[in-house]
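Undergrad: mind looking at a prediction? Sequence and model below.
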Amino acid sequence: MAWRSLLGHRMRAFLSMLGIIIGISSVVSSMAVGEGARQSIMNEIGKLGNTTLEIRPRHRLGQQASGYGAGAVAG
């Protein structure tokens, strides 16, 4: 019964299959690009060393900002 339906509506079956293939390919490609970017960023941070970079907030929530300069200090 399913084969009969697929053979009877070949164009619809082809377009459905094409849509599924394009959808899966785009999800896999997006995940690969995201993972590559994550690894690249982690490698760059790793080159700095584990005690080189200290990131501090400029001001805490509920407090006014003071004129202390940048929020990140390299050491």
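TA: Okay, I see it.

Undergrad: contacts, neighbours, all on C-alpha from now
TA: Noted.

Undergrad: quick one: residue 19 from residue 33, how far?
TA: According to C-alpha to C-alpha, to the nearest Å, residue 19 stands 21 Å off from residue 33.

Undergrad: what number of residues lie near residue 53?
TA: When counting by other C-alpha atoms under 10 Å, one arrives at 13 neighbours for residue 53.

Undergrad: quick check: closest non-adjacent residue to it.
TA: Leaving out its chain neighbours, the residue that sits closest to residue 53 by C-alpha to C-alpha, 6 or more residues apart in numbering is residue 74, at 5.1 Å.

Undergrad: here comes the other one, which I'd like you to weigh against the first:
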Amino acid sequence: MPYVNVKITPENATPENKAKLISGVTNLLVDVLGKNPASTVVVIDVVETEDWGLGGLPVEEFRKKRSSA
């Protein structure tokens, strides 16, 4: 039973987009590894940007720095 945990920030985290992620990840495991979709678990965690870091910076600072480069 594959278990996949996807962590995303809240931008565009609509129920429709989450459903697409669940479907897409499940199909990827079916296509690449031959896994049974009925026993494939996909969990999506929405992480607030203040709780997410990248490159040693909070994600909002990282994004500002990247956009001004």
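TA: Yep, it's here. Computed from a prediction, not measured in an experiment: that's the story for all the values here.

Undergrad: tm score of chain vs chain?
TA: The TM-score (TM-score structural alignment, normalised by the length of the second structure) is 0.30; 27 aligned residues with a C-alpha RMSD of 2.7 Å.

Undergrad: ok, the residue nearest to residue 53 of the first structure touching residue 48?
TA: No. Assessed by C-alpha atoms under 8 Å, residue 74 of the first structure is found out of contact with residue 48, at 9.9 Å.

Undergrad: do you have the helices of the first structure handy? List them.
TA: Secondary structure of the first structure (DSSP state H): helices at 2-8, 10-48.

Undergrad: check the second structure too.
TA: Secondary structure of the second structure (DSSP H): helices at 15-33, 59-67.

Undergrad: mind putting those into a markdown table with mean neighbour count and distance to residue 7 of the second structure?
TA: A markdown table is the format used below for the helices of the second structure (neighbours: other C-alpha atoms under 10 Å; distance: least, C-alpha to C-alpha, whole Å):
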| stretch | mean neighbour count | distance to residue 7 of the second structure |
| --- | --- | --- |
| helix 15-33 | 14 | 11 |
| helix 59-67 | 13 | 14 |
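
Undergrad: can you put those helices in TSV and add distance to residue 42 of the second structure?
TA: Output for those, formatted as TSV (distance: least, C-alpha to C-alpha, whole Å):
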stretch	distance to residue 42 of the second structure
helix 15-33	6
helix 59-67	24
